[in-house]
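[1] make a model of this:
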Amino acid sequence: MELSFEIMALLIAVAAVAGFIDAMAGGGGLITLPALLAAGITPAQALATNKLQSSFGSFSASLYFIRSGAVKLQEMWLPIVCTFIGSALGAEAVQHIKPDVLMSIIPIVLIAISGYFLFSSVTPKPNEKPKLSEAAFAFFVGGGVGFYDGFLGPGTGSIFAVCFVALGRYSLVAATAHTKVLNFTSNIAALTFFILAGLPIWELGLTMAIGGFIGARLGARVVLGNGQKWIKPLVIIMSMSMAIKLLWEQHQQLLLSMF
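    Reported below is the predicted structural model:
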């Protein structure tokens, strides 16, 4: 489909803002997906195109965190493998299973994530041991959250972050850095299946990727700079925003009938 120059420019700007926020707290899809739908893209193509452009943003943030030394890839190979397999299985399963039941659970999960960051200390105590072994964390968190991202995806970054903090006992900055690597992994796995199905709009996705790449790089810099004070409120805001959006979409008719 053909889009005007003005619409393309607006989508690039939207992708840049989403990439910036996504690198810090996740939830960038909450911004880009509605923008794609508003531009007249079909839901299936919008999901695929969004995954295409967001992959560049998550790659940009991941690369920055790796180069800065915040993430050591040799220590993450098992979570990366489990996440890739989980996301691939999720992307395959969503083509055969109706996601209605899971969609009703997502807002509850997102509200719980907001509550965790709002009411608990997100800074582990010094020398505090992880609650799961590396292998268990890779299998259950990497594989499980990866499957969810391939199957549906809203709030994946926030779920990864809370798992790194609550179960892995990472600091908030370290959790954010490691989250982006696994987020990129799950994005690529799911995107592969969307490409095989011929769904992404390449010209649009690659154009938006420019904005997403730049925005994510800036967001990653803020995280490693003085980002600690911004991550927590952003995670809460994005998680609650996604929960409200999903609840509205699921119960719109009921809510409107009450007024």
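[2] okay, CA-based contacts and neighbour counts for the rest of this
    Fine.
[3] now for residue 148: which residues touch it?
    Contacts were defined as CA atoms under 8 Å, 6 or more residues apart in numbering; by that measure residue 148 touches 86, 87, 90, 156.
[4] host element of it?
    helix 144-151 (DSSP states H and E).
[5] and for residue 170?
    Under the criterion DSSP H and E, no helix or strand holds residue 170.
[6] any idea how far the nearest residue to it once chain neighbours are set aside lies from residue 141?
    Once flanking residues are discounted, residue 170 sits nearest to residue 164: 5.6 Å by CA to CA, 6 or more residues apart in numbering. Remark: distance between residue 164 and residue 141 (CA to CA, to the nearest Å) = 9 Å.
[7] same check, this time on residue 33
    Counting by CA to CA, the gap from residue 33 to residue 141 is 25 Å.
[8] taking the contacts of residue 148 one by one, which sit in helices?
    Within those, residues falling in helices by DSSP state H are 86, 87, 90, 156.
[9] show me the contacts for the last one.
    Contact criterion CA under 8 Å, 6+ apart gives 26, 27, 145, 148, 149, 183 as the residues in contact with residue 156.
[10] export the ones in helices among the contacts of residue 148 to JSON lines and tack on distance to residue 100?
    Shown next, in JSON lines, are those (distance: CA to CA, whole Å):
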{"residue": "86", "distance to residue 100": "20"}
{"residue": "87", "distance to residue 100": "18"}
{"residue": "90", "distance to residue 100": "14"}
{"residue": "156", "distance to residue 100": "17"}
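[11] structure for this one too, so we can compare:
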Amino acid sequence: MEFNFGWEMLLLFFAAAALAGFIDSIAGGGGLIGIPVLLLSGLPPINALATNKVQGMAGSFTASMTMIKKGVVDFNKIWFAAFMSFIGATLGTICVHYIDVSVLDILVPIVLIMIGLYFLLVPNIGDVEKKPRMQEKLFNTTVVPGIGFYDGIFGPGTGSFFSLSNIALRGQQIITATGNAKVFNFASNIAAVVVFVVSGKVVWLVGGVMIIGQILGAYLGSLMVIKNGSKLIRPLVVVMCFLMVARYLYGKF
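    Here you go, the predicted model:
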């Protein structure tokens, strides 16, 4: 199937991807922008999801590399966790074809609301590094692949889940937690992207334009995270969590 778009639509795809990459690198939820734009352009849902996943992975890669180069993330300390995120997502991508995920229709909005309220109501969350509540090895072999598994079978809110778990369970400062979450999210995205690419569902003209936009947006968003920290991250996480819930429920009713 061939898709033809004029330069006006390609410019819109670029702008949407840049905005999505900027927001996603700070708080997650960039799919709220990318997927609707792709669907409204006339792409079938499976092609829209595949193309969005590919361009989104470019953004998470850019955000991850920026955080690593700026010293926010020490990859030597988290490479195993990132690998476990990939393993979890791979298993999730396989299992989604064999299990009933309808229970997530109820669970995910509730969890997203809880995350939004937690960031809204808990004072000074992630302002300073605290003593971990879970050992690193246990966290890396249970929580991280568990969230990666969720990303493989469903996806919405994955970045928020990684960020909150880094703060609540590992006691990380909010900028470090956000940076690590980008790396984990990038790793979990790889499994789904491989499946979509192999199956030929990616619209590469659109995806290529959006990848450029994502790289620009994610880079600028990452710099904003490093510069402004919790003053920017906390309110945007709250807003994006509630927007994801609203968009999710809107699609169900």
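[12] what range in structure 2 does the helix holding residue 148 of structure 1 sit on?
    Aligning helix 144-151 of structure 1 against structure 2 (TM-score structural alignment) gives residues 146-153.
[13] for stretch 48-60 of structure 1, same thing?
    The aligned range for stretch 48-60 of structure 1 in structure 2 is 50-62, by TM-score structural alignment.
[14] to the chain's geometric centre, what's the distance from that stretch?
    Stretch 50-62 of structure 2 has its average C-alpha position 9 Å from the chain's average C-alpha position, going by CA atoms, centre = their mean, to the nearest Å.
[15] what residues does it touch?
    Judged by CA under 8 Å, 6+ apart, the contacts made with stretch 50-62 of structure 2 from elsewhere in the structure are 17, 21, 24-25, 30-31, 34-35, 38, 182-183, 185-186, 189-190, 192-193, 196-197, 201-204, 206-208, 210-211, 214-215, 217-219.
[16] can I have the buried ones of those residues as a ChimeraX selection?
    The command below creates a ChimeraX selection of those among those that count as buried (16 or more other CA atoms under 10 Å):
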select :17,21,24,25,30,31,34,35,38,182,183,185,186,189,190,192,193,196,201,202,203,204,206,207,208,210,211,214,215,217,218,219
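[17] out of the contacts of stretch 50-62 of structure 2, list just those in helices.
    Secondary structure assignment (DSSP H) places 17, 21, 24-25, 31, 34-35, 38, 182-183, 185-186, 189-190, 192-193, 196-197, 204, 206-208, 210-211, 214-215, 217-219 from the contacts of stretch 50-62 of structure 2 within helices.
[18] residues near the corresponding residue of structure 1 for residue 130 of structure 2, how many?
    Pairing criterion TM-score structural alignment: the partner of residue 130 of structure 2 within structure 1 is identified as residue 128. The number of residues packed near residue 128 of structure 1 is 10, by other CA atoms under 10 Å.
[19] mind listing what the closest residue to residue 128 of structure 1 other than its chain neighbours touches?
    For residue 128 of structure 1, ignoring the flanking residues on the chain, the nearest one in space by CA to CA, 6+ apart is residue 169 at 6.9 Å. Residue 169 of structure 1 is in contact with 124, 128, 129, 130, 131, counting by CA under 8 Å, 6+ apart.
[20] from the residues you listed, which would you call buried?
    Among the contacts of residue 169 of structure 1, those classed as buried by 16+ other CA under 10 Å are 124, 130.
[21] aligned partner of the residue nearest to residue 170 of structure 1 in structure 2?
    Residue 164 of structure 1 maps onto residue 166 of structure 2 when the alignment is built from TM-score structural alignment.
[22] and the one helix or strand its match maps to, what's buried?
    With secondary structure defined by DSSP H and E, residue 166 of structure 2 is part of helix 158-170. Buried residues in helix 158-170 of structure 2, counting neighbours by 16+ other CA under 10 Å, are found at 158-170.
[23] cool, stretch 52-61 of structure 2 as well?
    Within stretch 52-61 of structure 2, the residues that qualify as buried by neighbour count (16+ other CA under 10 Å) are 52, 53, 54, 55, 56, 57, 58, 59, 60, 61.
[24] nearest to residue 251 of structure 2, of the residues you listed?
    Checking these against residue 251 of structure 2 by CA to CA gives residue 52 as the nearest, at 17.7 Å.
[25] about what we covered before: the residue nearest to residue 170 of structure 1 contacts residue 175, correct?
    Yes - the pair residue 164 of structure 1 and residue 175 passes the contact test of CA atoms under 8 Å, sitting 5.3 Å apart.
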